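S.K.: Take a look and give me a structure for this.
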Amino acid sequence: KNPLTSLKTFTEYLPKKLDDKEFLLKFSNIVGSEVDRIDDLVQQLLDYGKPAPLSLRKVNIVKLLNDTIDIFNNNFLEKNIKVIKTYKDTRVIFINIDPTQIRQSFMNILLNAIESMEHSEVLTIDIIQTSESKVHLSFKDTGIGICKTDLTRIFEPFFTKKDKGTGLGLSITKTIIDNHKGRIYAKSDGKKGSEFIIELPLKPKL
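M.R.: Coordinates of the predicted model:
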């Protein structure tokens, strides 16, 4: 849904409801959340329209992953989502990446997983160095799943099945991973659950 529609509707009713405290409270909450949505959309459009150049440096990607997961702790608690890490938090894997952009890609995937799950679901996350030159990450949720036809389109710009989705999050994520000379893809049986897999070179040849 267009966030501007909600704002327009409420502003039209506002002059008639100035003495309605319940309406004013609801109005203030709606305006705040819809402005946040507009801000998020504008930022995603900027990110998509003009991707920032990569600023590579040597980073422990396991720590970066853990720090990004921690950002969503409140979201996990709100929906009672159990996060299972099938790797040791103390593991160290150094990789040449742009940490800001890779963190953004992790955030997009984690947010996508959270939004696809109901209460008391499970998110399983893994990271492993599969060879001397590659790192493999997996984000597997028990959410609603992705149908076969959508699997071929989920990384397309503006493709979304969400009422409040922009359809840019996964597209931006793919651009980030592609720019790192990596690979991202998704798997799902279409009924329940999906898995997003990222493969990154330790030293991308740009």
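S.K.: Could you use CA atoms for every contact and neighbour count after this?
M.R.: OK.
S.K.: which residue is nearest the middle of this structure?
M.R.: Against the mean C-alpha coordinate of the chain, by C-alpha atoms, centre = their mean, the closest residue is Asn108 at 1.5 Å.
S.K.: nearest residue to Glu121 other than its sequence neighbours?
M.R.: Distances taken as C-alpha to C-alpha, 6 or more residues apart in numbering put Ile81 closest to Glu121, at 5.0 Å, once the chain neighbours are dropped.
S.K.: Please provide the structure for the following sequence as well, for comparison with the first:
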Amino acid sequence: MDFVKELILHITFILFPAFLYQTVWLSKPMKSSPILNKWLVLILSGLSSILCALYPLYLWGMVTTDYQLIPLFTATLYAGPVAGIAVLVILLVYLLFFSGGDCFLITVLSMPLYLLLPIFLSGNWGRLKYSSKLLLTILMGTVKVLVFHIILFFTGFAGLAQINFSEHYWIIFFEEWSLFVFGLLIMVYAIEYISQNALYRLRIIKSEKLAIASELAASVAHEVRNPLTVVRGFIQLMGQEAKEINPKNIEYTDLVLSELDRAQEIITDYLNLARQQYFEKEKLNLTELLVEVSKIMTSYANYKAVTIETHIAENLYVEGDASRLKQVFLNLVKNAIEAVSLSEGLVLIKAYASREFIRVRIIDNGIGMSSEQIARLGEPYFTLKEKGTGLGLTVTFSIIEQHEGTIRYQSELNKGTSTTVSIPIYSKAKD
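M.R.: You can find the predicted model right below:
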């Protein structure tokens, strides 16, 4: 019974950083995707490791389960190698001054080996599927226990060396492995659960804003568009007569027409926003669609003195709505063209298959964006253009989400932007 109480206490120690991080950081009102607070992760993980080391959990009174390593592993995976190494330093300092002896020596010998796999996985950890993360978590726990027992065997430390390879040894080994893997899985599950909840909460907020904009679009756009069309027609007729009276009047006529056209574009954005929930998905050759998009945008690019280059793989198939996806890529290419300078402007369109996704990258050498601007992309009415409505990317993000895809931006000010759209590959099982 005492062992069960101690186990529950240690599970509390390893879980409290995740839930305290949610309370302190993720519970705040968010306008965009939450940014990882590495300092908070470092402090909470370090404190958790010290608490686990302060009250060790013994098996058979001989071997500790080393739960203090679980915050170290998760800090490395989710906050990066630097955060993981910082937590390691905190743990080693504690062990040196408050523990010392064989325990400290074993930790120093084994810790670099423990960290190799988490550091290797940390770079791609955020892009892995949930099931893959769980499998790799079991692998990391297994490797850790194996390394620990190999070091014990060759060094002869602790009471475990007296047992040698007897029956009790294997019982202890299995118990330690199962408890450590169990604790590591709980920690990964808790972090993933909390992260998903934070993203769901953000999506709900964005969906509410989108719903309001959609209702406004549905109630106003149709009523406004028809009168504008009539007004534009009469302005053109009046402009011809005014030009005959005074040629300078044509400047005012052109100005009025350009503003009417701009009003039409705004209404079109609202109508697209209102219609974005209707999709007709089917097997779609994305290669042909992207080639068509590049041809359509070439004339606009030439007008802006921008060069479009394409590297599009053959036979890229997805399940989607052709008109909606065409709208997505036309909008993204148009934004890329408008972001580059008037001289030596270049927009590159790349498309290829990667694992289970078709990835389309649109790269420009334009003005770039700051991390704060990237975080707000897709919000209704947020725009970087002087005369933009901020609805184009809102619709784009929504369409991509409806296709179970993702969009990711990488940008640097005055150097350019890379936009990557990932859409699931069409499955032959659906034929």
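S.K.: Quick one: residues contacting Leu168 of the first structure.
M.R.: Gln44, Leu45, Tyr48, Glu156, Pro157, Phe158, Phe159 (C-alpha atoms under 8 Å, 6 or more residues apart in numbering).
S.K.: rewinding a little: quick one: what's aligned to the residue nearest to Glu121 of the first structure in the second structure?
M.R.: Aligning on TM-score structural alignment places Ile81 of the first structure opposite Val306 in the second structure.
S.K.: Look up how far Ala336 of the second structure lies from that match.
M.R.: Separation of Val306 of the second structure from Ala336 of the second structure (C-alpha to C-alpha, to the nearest Å) stands at 10 Å.
S.K.: likewise Glu309 of the second structure?
M.R.: Remark: distance between Glu309 of the second structure and Ala336 of the second structure (C-alpha to C-alpha) = 12 Å.
S.K.: joint contacts of these two?
M.R.: Contact with both Glu309 of the second structure and Ala336 is made by residues Val347, according to C-alpha under 8 Å, 6+ apart.
S.K.: Pick out whichever of those two has more residues nearby.
M.R.: Ala336 (27 against 15; other C-alpha atoms under 10 Å).
S.K.: Alignment lookup: the more buried one to the first structure.
M.R.: For Ala336 of the second structure, the aligned position in the first structure is Ala113, judged by TM-score structural alignment.
S.K.: swap in Phe173 of the second structure?
M.R.: Phe173 of the second structure maps onto nothing in the first structure when the alignment is built from TM-score structural alignment.
S.K.: who's in contact with Phe173 of the second structure?
M.R.: Contacts for Phe173 of the second structure (C-alpha under 8 Å, 6+ apart) come out as Val145.
S.K.: so which helix or strand takes in it?
M.R.: Using DSSP states H and E, Phe173 of the second structure maps to helix 167-245.
S.K.: Equivalent analysis for Ser33 of the first structure, please.
M.R.: Assigned by DSSP H and E, Ser33 of the first structure falls in helix 21-49.
S.K.: ok now that helix, how far from the chain's centre?
M.R.: The chain centre lies 18 Å from the centre of helix 21-49 of the first structure; the measure is C-alpha atoms, centre = their mean, to the nearest Å.
S.K.: and what of stretch 136-155 of the second structure?
M.R.: Computed by C-alpha atoms, centre = their mean, the chain-centroid distance of stretch 136-155 of the second structure equals 32 Å.
S.K.: corresponding residues in the first structure for that stretch?
M.R.: Under TM-score structural alignment, there is no match for stretch 136-155 of the second structure anywhere in the first structure.
S.K.: Lys161 of the first structure maps to what in the second structure?
M.R.: Checking TM-score structural alignment: Lys161 of the first structure goes with Leu384.
S.K.: any idea whether that match is helix, strand or coil?
M.R.: Three-state call for Leu384 of the second structure (DSSP: H, G, I helix; E, B strand; the rest coil): coil.
S.K.: roughly how far is stretch 65-73 of the first structure from the heart of the chain?
M.R.: 12 Å.
S.K.: Please enumerate the helices of the stretch 51-200 of the second structure.
M.R.: Assigned by DSSP state H, counting those that start in this stretch, the stretch 51-200 of the second structure shows helices spanning 69-79, 81-98, 101-122, 130-155, 160-163, 167-245.
S.K.: any chance of these in TSV, plus distance to Leu20 of the second structure?
M.R.: Formatted as TSV, the helices of the stretch 51-200 of the second structure follow (distance: least, C-alpha to C-alpha, whole Å):
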stretch	distance to Leu20 of the second structure
helix 69-79	13
helix 81-98	17
helix 101-122	22
helix 130-155	22
helix 160-163	36
helix 167-245	11
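S.K.: I am finished for the moment; much appreciated.
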